[in-house]
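Novice: just a sequence and a predicted model for now, questions to come.
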Amino acid sequence: MSRKDRMAELDNAIGDLTATRAARPASPRSAIPIVNQIESVFQDSAKELETLRDSGRVLLELDPADIHSTQYQDRHVAAFADAAFAMLVQDILRHGQLAPVLVRPAADGQGYELIAGHRRTAACRHLGRKVVARVMQADDRDLLIKMVQENEARADISAYERAVQLKTVLDTGLMSRAELMERLDFSKGHLSNLLKFAELPPTVIAALDDPRPLKISDGAKLARLMAESEEAAARVEQVAADLSGKGADDNLSFSARLRALMAAAQGEPAAEPELAGERVIRSRTGQVLVRLSLHEGRPILRLAAGLPPQALDALFSQLPDALRRCGLDVPD
């Protein structure tokens, strides 16, 4: 029965009830069939709304407290504290939430489980506003497939976050490597590198502070070096512990942290630290030639002591490009 027909039936039932009461004193027994008919119409409408909700054809406004993160959540904690997240919060504040998040009913019946839209949900929670959501019925396998598809369509998710999610997918046993390669159009080598990348221990990830800039090749190489040698793994763990103990005042850049970990894995002397916002020019052998930074818009160069003439030649050949990377307008 269509919605129009049900509304007509409801009008008729109410009309019958009104006519009955006008014709004679109300009798509870005589009104029961009509009341049951009205109740049936409302129940049918409620079922239709539930069907529309569960099919994702209508959007809901949900309290953020009723939305719970999935165990397959792939976003690193840094994704909720960076400049891009702050911009998202401001955008939702000014324009509202333009894209709905995707949820499914929680298995325990308490609220909803988040499938896609973790940062949008966090932004709405931060602003104290309801979350616009689309509901879908999905088992764990469907949920994982949807999350993988969503990630492949997004440009803002890092290689590390994607690697962790794919490892989680395989660990559940709900999808095989062959199925992942086919669904994502990945080569065997590319998927292997991603999964090796995801094997980096939490101590190493913490030492990087924010692992999202880490490239697949570097992450996979570091993980393999640690897996191939217990001594290398121990050296990396020691350096990772030292780096994790450094506070914000140390201001070590991501590249400096990665170089220190990679040097430990390869048994090389620790590289000189590089501060955030600083550009370091090195020779082909990795020797530091000069450190370049800006102070109140003026470049400051610190030359390494005892540079031979050939090193100075290399320095001056690289200097214009380094100045440009610092934001200075340098003619060719």
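Specialist: Good, I have the coordinates. It should be emphasised that the depicted structure is a prediction, and the values quoted were computed from it without experimental measurement.
Novice: from here on, contacts and neighbour counts on C-alpha atoms
Specialist: Fine.
Novice: could you pull out the helices for the stretch 201-332 of the chain?
Specialist: Using DSSP state H, counting those that start in this stretch, the helices of the stretch 201-332 of the chain run over residues 202-207, 216-228, 230-244, 254-265, 309-325.
Novice: let's have the ones you listed in a markdown table, adding mean neighbour count.
Specialist: Shown next, in a markdown table, are the helices of the stretch 201-332 of the chain (neighbours: other C-alpha atoms under 10 Å):
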| stretch | mean neighbour count |
| --- | --- |
| helix 202-207 | 18 |
| helix 216-228 | 19 |
| helix 230-244 | 18 |
| helix 254-265 | 22 |
| helix 309-325 | 14 |
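Novice: nearest to Leu180, of the ones you listed?
Specialist: Among those, helix 216-228 comes nearest to Leu180, with 17.4 Å by C-alpha to C-alpha.
Novice: packing partners of that closest one?
Specialist: Secondary-structure packing of helix 216-228 (3 or more C-alpha pairs under 8 Å, 6 or more residues apart in numbering; DSSP states H and E): helix 188-197, helix 230-244, helix 254-265.
Novice: then this one, side by side with the first:
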Amino acid sequence: MAKRGLGRGLAMLLPEAAEISQGQVREIDIAAILPNPYQPRTLFDPVALEELAQSIREHGVLQPILVRETDSGKFEVVAGERRLRAAQRAGLTRIPAMVRACSEREMLEVAIVENLQREDITPIEAAKAYFRMMREFGLTQEQVAQRVGKTRTAIANALRLLQLPEEVQESLERGEISEGHGRALMMAERPDAILRLWAVVKSRGLSVRETERMAKAARQAISPSPAPASPPDPQIQYIQERLQGALKTRVALHFASSGAGRIEIFFYSLDELERLLDHLVPQEG
């Protein structure tokens, strides 16, 4: 089966990158090139990097990197940081590059898409990059999905991984567990339960399905037994059913003897939370 491409590739984000002519390419001193400050990738496989460096020693850099010029006269990598690192290893002092003016947001977007297309980015790195796009540039999940060629559900699922305990996120970055394991561990809900189960997953080499079963069992084990329910007040039940119908999710009403109370609105994914937000607090305009 052919590998499915991203909906938005580098050529769509930076059209000039798709049509690099020899006249546009410059030889730039590697010492004058700085890393992409928005590079989401923090881990570069040293073995793969050395293999690329060896290829560069034999054949040179076949594809120019993309850079932007800074106010200080230096350059920052937009795309091709892996090639730059390999060229440094190969002992090169200059590298072919195309200079292009681009914004900080474009630098982050291109770095994400480049790594996704090469499958060189870990799930946690991708999730942190998506979150950074939302936080620094005010994008919604839908807008992030459009920019990087993913579905909104894929972005929401990736962001959920950032709710895992730090130790589990680091384990996922190191490749000790898979993204599927990470999502399965989330089912245990409590951080202490997730950490205990994570240790078991690693020591026993559990599959994703086995992890899901254990996470569900752990969640049920810590859930308190429900108290005997008193007959519901018809008026309260009517209000609760109306709220559930309007919000299309589970709603619980809680009353104190004074007549005060609270409303609980349940959601089961970040997508659903955003849907509820749009319903309850419509955007102006």
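Specialist: Everything's here; your move. This structure is a prediction, so every number in the text was calculated from the model and none was measured.
Novice: secondary structure element for Glu61 of structure 1?
Specialist: Counting by DSSP states H and E, the element that carries Glu61 of structure 1 is strand 59-62.
Novice: against structure 2, where does that strand fall?
Specialist: Strand 59-62 of structure 1 corresponds to residues 25-28 in structure 2, going by TM-score structural alignment.
Novice: check stretch 299-306 of structure 1 too.
Specialist: Alignment note (TM-score structural alignment): stretch 299-306 of structure 1 is unmatched in structure 2.
Novice: roughly how far does Glu19 of structure 2 sit from Pro64 of structure 2?
Specialist: Glu19 of structure 2 sits 12 Å away from Pro64 of structure 2, going by C-alpha to C-alpha, to the nearest Å.
Novice: and for Leu34 of structure 2?
Specialist: From Leu34 of structure 2 over to Pro64 of structure 2 the distance is 15 Å, taken as C-alpha to C-alpha.
Novice: these two touch, right, Arg262 of structure 2 and Val251?
Specialist: No: assessed by C-alpha atoms under 8 Å, Arg262 of structure 2 is found out of contact with Val251, at 10.6 Å.
Novice: these two: which has the busier surroundings?
Specialist: More crowded of Arg262 of structure 2 and Val251, by other C-alpha atoms under 10 Å: Val251, with 18 against 10.
Novice: wait, Pro64 of structure 2 sits on Ala87?
Specialist: No: Pro64 of structure 2 is not in contact with Ala87 according to C-alpha under 8 Å; the separation is 11.3 Å.
Novice: give me the common contacts of those two.
Specialist: Ile95 (C-alpha atoms under 8 Å, 6 or more residues apart in numbering).
Novice: what residues are up against the closest residue to Leu303 of structure 1 other than its chain neighbours?
Specialist: Spatial nearest neighbour of Leu303 of structure 1, excluding adjacent residues (C-alpha to C-alpha, 6 or more residues apart in numbering): Val290 at 4.4 Å. By C-alpha under 8 Å, 6+ apart, the residues touching Val290 of structure 1 are Val280, Ile281, Arg282, Leu301, Arg302, Leu303, Ala304, Leu315.
Novice: tell me what the top helix by length along structure 1 is packed against?
Specialist: Assignment by DSSP state H gives helix 28-54 as the longest helix of structure 1. Where contact means 3+ C-alpha pairs under 8 Å, 6+ apart, helix 28-54 of structure 1 is packed against helix 3-23, strand 131-135.
Novice: thinking again about what came up before, make JSON lines from the helices and strands packed on helix 216-228 of structure 1 and add distance to Thr172 of structure 1 to it.
Specialist: JSON lines is the format used below for these (distance: least, C-alpha to C-alpha, whole Å):
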{"stretch": "helix 188-197", "distance to Thr172 of structure 1": "14"}
{"stretch": "helix 230-244", "distance to Thr172 of structure 1": "27"}
{"stretch": "helix 254-265", "distance to Thr172 of structure 1": "30"}
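Novice: closest one to Ser217 of structure 1 among the ones you listed?
Specialist: Ser217 of structure 1 lies closest, by C-alpha to C-alpha, to one member of these: helix 188-197, at 7.2 Å.
Novice: report the separation between the closest residue to Ala227 of structure 1 other than its chain neighbours and Ala223 of structure 1.
Specialist: Nearest residue to Ala227 of structure 1, sequence neighbours excluded (C-alpha to C-alpha, 6+ apart): Ala233, at 7.0 Å. According to C-alpha to C-alpha, Ala233 of structure 1 stands 9 Å off from Ala223 of structure 1.
Novice: would you list the helices of the stretch 201-332 of structure 1 in JSON lines and tack on distance to Leu93 of structure 1?
Specialist: Converted to JSON lines, the helices of the stretch 201-332 of structure 1 look like this (distance: least, C-alpha to C-alpha, whole Å):
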{"stretch": "helix 202-207", "distance to Leu93 of structure 1": "32"}
{"stretch": "helix 216-228", "distance to Leu93 of structure 1": "35"}
{"stretch": "helix 230-244", "distance to Leu93 of structure 1": "35"}
{"stretch": "helix 254-265", "distance to Leu93 of structure 1": "31"}
{"stretch": "helix 309-325", "distance to Leu93 of structure 1": "34"}
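Novice: the ones you listed: which one's closest to Gln149 of structure 1?
Specialist: Comparison of those against Gln149 of structure 1 by C-alpha to C-alpha identifies helix 216-228 as nearest, at 19.5 Å.
Novice: relative orientation of the closest one and helix 188-197 in degrees?
Specialist: Using axes from the mean of the first three to the mean of the last three C-alpha atoms, to 10 degrees, the direction of helix 216-228 of structure 1 lies 60 degrees away from that of helix 188-197.
Novice: so what's the gap between helix 216-228 of structure 1 and the chain middle?
Specialist: The chain centre lies 23 Å from the centre of helix 216-228 of structure 1; the measure is C-alpha atoms, centre = their mean, to the nearest Å.
Novice: ok, stretch 163-170 of structure 1 next?
Specialist: 13 Å.
Novice: and that stretch, which stretch of structure 2?
Specialist: Using TM-score structural alignment, stretch 163-170 of structure 1 corresponds to residues 127-134 of structure 2.
Novice: buried ones in the matching stretch?
Specialist: Of the residues in stretch 127-134 of structure 2, Ala127, Lys128, Ala129, Tyr130, Phe131, Arg132, Met133 count as buried by neighbour count, 16 or more other C-alpha atoms under 10 Å.
Novice: the one helix or strand the second one maps to packs against which elements?
Specialist: Lys128 of structure 2 is located in helix 123-137, with elements delineated by DSSP H and E. Other helices and strands packing on helix 123-137 of structure 2, by 3+ C-alpha pairs under 8 Å, 6+ apart, are helix 104-118, helix 141-148, helix 152-160, helix 166-173.
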